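Visitor: Sequence and predicted structure below; questions after.
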Amino acid sequence: FILLGFSEYSDFQVPLFMVFLTIYMVTVVGNRGMIMIIRINPKLHTPMYFFLSHLSFVDFCYSSVVTPKLLENLVVEDRTISFIGCIMQFFFLCIFAVAETYMLAVMAYDRFVAVFNPLLYTVAVSPKHCLFLVAVSYSWSIVSSLTFAYFLLTLSFCETNFINNFVCEHAAIVAVSCSDPYISQEIILVSAAFNEISSLMIILTSYIFIFITIMKMPSTGRRYKTFSTCASHLPTITIFHGTILFLYCVPNSKGSGIMVKVASVFYTVVIPMLNPLIYSLRNKDVKEAVRKLVNTKLPCH
């Protein structure tokens, strides 16, 4: 396959390279830094930060599956990728996309339990339950990805195929297939719809109960503090799920090639960078942990 990427914008190859390189560096530093801070700070050894560390891990892997090849194709003439390489990129991209979908749902459930029934929080979200929820998210993402990859492998392809994207995304791959991709398209449409509906139902139900509980609180200060704890989760959910719904669950959303590329940039490159920034900038505990870490590393004079 040949990944066309942004080759039609020849004058912008270097600026795009610098933009995406900066985004990737921020993504790596932000997500790995978040994992490190959560691991070394005992105060952050709670279910909420346990799930956040896994979200950071997924985001780091997610971006690393896509961005290095994107950067390479912006500076070299040879934009080829092998058939196996393309399928593997798609496979791992699906794993981390589906895992992020359910990780965000698990984090919403965690906030729901913390707000709605704080007395039972340590029981409902025990270490064993946390491990189980994370394991189920990863397991289901692997099963989904194997299913998608299997049906892609049943397709036949002609000699050289030009993929009109910077990533081996499902719609771009089936578009260059010589055989009928109907079954593969239906499988991913149904699966994407199921993953979206099930995860969004968990998220929406959790936040409806959170909102009702917050509105019943007598103290305005406590109401604001509780809401601010949950608020950092909402931008991430909106951007991620909005992009996925646009790409996979809205009929005829793939009509414009540039729109697909922009949407793909959002959910594969930009969102993994935004998550650690959103959670660190809006989270008092994380900012305090970073400040303590910086103070201990700086030499005393």
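Guide: Cool, got the structure. Small disclaimer: the values here were computed from a predicted structure and weren't measured. Numbering: from 1, shown residues only.

Visitor: drop to CA atoms for contacts and neighbour counts, all remaining ones
Guide: Will do.

Visitor: the strands in the stretch 151-300 of the chain, which residues?
Guide: For the stretch 151-300 of the chain, the strands defined by DSSP state E, counting those that start in this stretch occupy 162-163.

Visitor: Second structure for comparison follows:
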Amino acid sequence: MTEHYKSGFIAIIGRPNVGKSTFMNRVIGQKIAIMSDKPQTTRNKIQGVLTDKDAQFIFIDTPGIHKPKHRLGDFMVQIAENTLNEVDAVLFMINAKEGYGKGDQYILELLNRVKRPVFLIINKIDLVHPDELLPLIEQYKDKHSFEEIIPISALEGNNVGHMLQVLKKHMPEGPQFYPEDQVTDHPERFIIGELIREKVLQLTKEEIPHSVAVIVENIQERENEKLLVQATIITERSTQKGILIGKQGSMLKNIGRKARADIEALLGSKVYLELWVKVQKDWRNKQSQLYQLGFRNDEY
């Protein structure tokens, strides 16, 4: 470890679908955040840990900020607000293709209350012509005193290395909080649940909205060295349960097949995945069920 080792906690904030999870997976080099083209896919603070010879970055992926519509929404916004005041730096990520939007005003109001350096990260620059970037930078730079404005493409990796160098300069000296081979502080059970939920969102498209959660009930080794993973997909209506199971179980099999490939890559082991679907009416508005499903905010 070098003499002046640096470490810091960095929050990533932005409207839904600006590419926060793609960025996290690019930087960490492993799939730890679920990716979906539906907004609002990240529910808990997913921490990705990046360690190099003289610094450790601990990234916190806040849930996509929006005005809350139900109890789960309140919970997610509360987590994001609390997170911003606990970190060493904030990355405000926007989508270069979408530009300034209504939701950004809400985030900027939040950021104006934050006493931390805020970097504007313009993501998805691979989707726009370079000439379109300057007007975008001009538009945002008057809205907040950003520490720096950095255009990147998380998908292609453009300028991500430069962004990390800039961040490192602003990080405080500090210890290495995590072992260098650890990439997240979430238990495997949580990430497995997220990988299954990702496949549900990808395969059902509009038919299953975000009224779905996954509980990983059991992970155990079997005699043939395969791991047995048993999980339950929770949804709000019996019609959704029908869609998730599909004709002769075809949808559930497909979800299981795709999720199993990612879980095997995560665990480095062959997996036998068993999935069930269960209806719990209106779970997003019931505090006790939210708690049971792991949506806890001890700072409330």
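Guide: Thanks, I have it. Everything numeric here is computed off the predicted structure, so don't read it as measured data.

Visitor: TM value for the aligned chains?
Guide: Comparison of the two superposed chains (TM-score structural alignment, normalised by the length of the second structure) gives a TM-score of 0.23, and 117 aligned residues with a CA RMSD of 6.6 Å.

Visitor: Can you classify residue 110 of the second structure by secondary structure?
Guide: helix (DSSP: H, G, I helix; E, B strand; the rest coil).

Visitor: Do I have it right that it meets residue 83?
Guide: No: the criterion here is CA atoms under 8 Å, and residue 110 of the second structure misses it with residue 83 at 11.5 Å.

Visitor: Now do residue 39 of the first structure against residue 100 of the first structure, distance only.
Guide: Between residue 39 of the first structure and residue 100 of the first structure the computed distance is 20 Å (CA to CA, to the nearest Å).

Visitor: That should have said residue 196 of the first structure, apologies.
Guide: Distance, residue 196 of the first structure to residue 100 of the first structure, using CA to CA: 11 Å.

Visitor: So the two - more neighbours on which side?
Guide: The neighbour comparison of residue 196 of the first structure against residue 100 (other CA atoms under 10 Å) goes to residue 100, with 25 against 19.

Visitor: mind checking which helix or strand the more buried one is in?
Guide: helix 83-116 (DSSP states H and E).

Visitor: How far off centre is that helix?
Guide: 6 Å (CA atoms, centre = their mean, to the nearest Å).

Visitor: what packs against it?
Guide: helix 47-75, helix 121-124, helix 127-153, helix 182-215, helix 233-244 (3 or more CA pairs under 8 Å, 6 or more residues apart in numbering; DSSP states H and E).

Visitor: looking at these, which is buried most?
Guide: helix 47-75 (a mean of 20; mean count of other CA atoms under 10 Å).

Visitor: if we can go back for a sec, looking at residue 110 and residue 83 of the second structure, which one has more neighbours?
Guide: Between residue 110 of the second structure and residue 83, counted using other CA under 10 Å, the more crowded position is residue 83 (20 against 14).

Visitor: Quick check: that one touching residue 12?
Guide: No: if you go by CA under 8 Å, residue 83 of the second structure and residue 12 don't touch, sitting 9.6 Å apart.

Visitor: how close does residue 109 of the second structure sit to residue 256 of the second structure?
Guide: From residue 109 of the second structure to residue 256 of the second structure the distance is 42 Å (CA to CA).

Visitor: Repeat that for residue 73 of the second structure.
Guide: Residue 73 of the second structure is 28 Å from residue 256 of the second structure, where distance means CA to CA.

Visitor: Then residue 166 of the second structure?
Guide: The spacing between residue 166 of the second structure and residue 256 of the second structure, counted by CA to CA, is 41 Å.
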